[in-house]
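Asks: Build the 3D model from these lines:
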Amino acid sequence: MRELQIVNAAELAAAYARAEYAVALDGDALLLRVGRPARDLEAYWPARQYGFITAWNPASVPHSDAANEAANAALIARLDAIGVPRQPAHAYDKDGHWCEAGWLLGDVDEALLDRVGREFGQAGVLAWTFGEPVRLRMLMPRPAQPVPEACIDWAGA
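Replies: Down below sits the predicted model:
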């Protein structure tokens, strides 16, 4: 497991909550937003529990494309070994300065999602139950300063 050394967890959580997430299903890009239900996606690909995870840029530190692709291949192998259904997805900022490939997971337990996120050095993942709003799970302790965004859970030790 990789140790996260984040300077400002509150700012990072706010950025992740503002990001946009998209899932590619049958040629369509279905959008996900933290704090909003994912009705279109859920109608297209029903599951009880959902998650979004990436292996790119561990600890929110930019890595080369080659390093990110290698981490993604290791994540795919890990997800396949566990037997979690997955669909291609990505996360990006609205300004187009940042984009990461990732995976939408179906019927994945939050504890497993958190564990795999930590294994791949991720600061956060998305998780939600069918019909409920998408939630951001920050895999670090809650910061002392307030975080204004709703739908953020702090799963840190």
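
Asks: Every contact and neighbour count from this point should use C-alpha atoms.
Replies: OK.

Asks: Please name the residues that touch the residue most central in space within the chain.
Replies: Centroid-nearest residue in the chain, with C-alpha atoms, centre = their mean: residue 125, separated by 3.1 Å. Listed by C-alpha atoms under 8 Å, 6 or more residues apart in numbering, the contact partners of residue 125 are 51-54, 113-114, 117, 136-139.

Asks: to compare against the first, here's another:
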Amino acid sequence: MQRLHLVDASELASAYAAAEYAVVLDGDVLALHVGEPAVDVEAYCAARRYAFITAWNPASQPLPEAANNEADARLVARLQSLDLGFHPAWAHDRDKQWRESGWLVADIDVAILDTLAVEFGQAGTLFWEHGQPVRLRMSMALANGADALPFVDWGCGLAADPD
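Replies: Below is the predicted model of the structure:
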């Protein structure tokens, strides 16, 4: 299992929570925001559960576009092997200085999402149940003393450390 070790996980989670997410459904671009219900997405894509995942920039380390595209192709193959429905999506910061392609996945089990996040080295994914606000799932533990953020779940997909 790959572990993510970042200097400031809380700062990274804040950036992910503030990012803008979008998905293309039936030719329309629909926005997603952490902490808000995704009413428009749910109207276009009927499902019980939803997720956003990318394979770009594992461990939040920028990679060349070719490497990101290769990782994305591996993620697509995994989603297909799991027989999951998925649609093109992306995330970007509010200043549009950073962008990552990804996928909106319908009816994915949260345990499978967490497994994929760890497999593809992703620090965070989005997940929500139909009618509920979008939540950010961080694949790392919240550091002691760090402030918890609303709509953020920590330590997703991490096995318990033996002590």
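
Asks: any idea what the residue nearest to the centre of the first structure aligns with in the second structure?
Replies: Matched by TM-score structural alignment, residue 125 of the first structure corresponds to residue 125 in the second structure.

Asks: can you give me how far the strand or helix carrying its match is from the chain middle?
Replies: Using DSSP states H and E, residue 125 of the second structure maps to strand 124-129. The chain centroid and the centroid of strand 124-129 of the second structure are separated by 6 Å, computed with C-alpha atoms, centre = their mean, to the nearest Å.

Asks: Tell me where the first structure has helices.
Replies: Under the criterion DSSP state H, the first structure contains helices at 9-18, 39-44, 65-82, 110-119.

Asks: Pipe those helices into TSV and attach mean neighbour count and distance to residue 26 of the first structure per row.
Replies: Shown next, in TSV, are the helices of the first structure (neighbours: other C-alpha atoms under 10 Å; distance: least, C-alpha to C-alpha, whole Å):
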stretch	mean neighbour count	distance to residue 26 of the first structure
helix 9-18	19	26
helix 39-44	15	9
helix 65-82	14	20
helix 110-119	18	24
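
Asks: Compare these and give me the one nearest residue 27 of the first structure.
Replies: Of all the helices of the first structure, helix 39-44 sits nearest to residue 27 of the first structure, with 11.8 Å by C-alpha to C-alpha.

Asks: mean shift between the closest one and the second structure?
Replies: Average distance, helix 39-44 of the first structure versus aligned residues of the second structure after superposition (mean C-alpha distance after the TM-score superposition for the first structure): 0.5 Å.

Asks: now the residue nearest to the centre of the first structure: how far from residue 157 of the first structure?
Replies: Distance of residue 125 of the first structure to residue 157 of the first structure, computed by C-alpha to C-alpha, to the nearest Å: 16 Å.

Asks: now do residue 78 of the first structure
Replies: Distance check for residue 78 of the first structure against residue 157 of the first structure: by C-alpha to C-alpha, it reads 23 Å.
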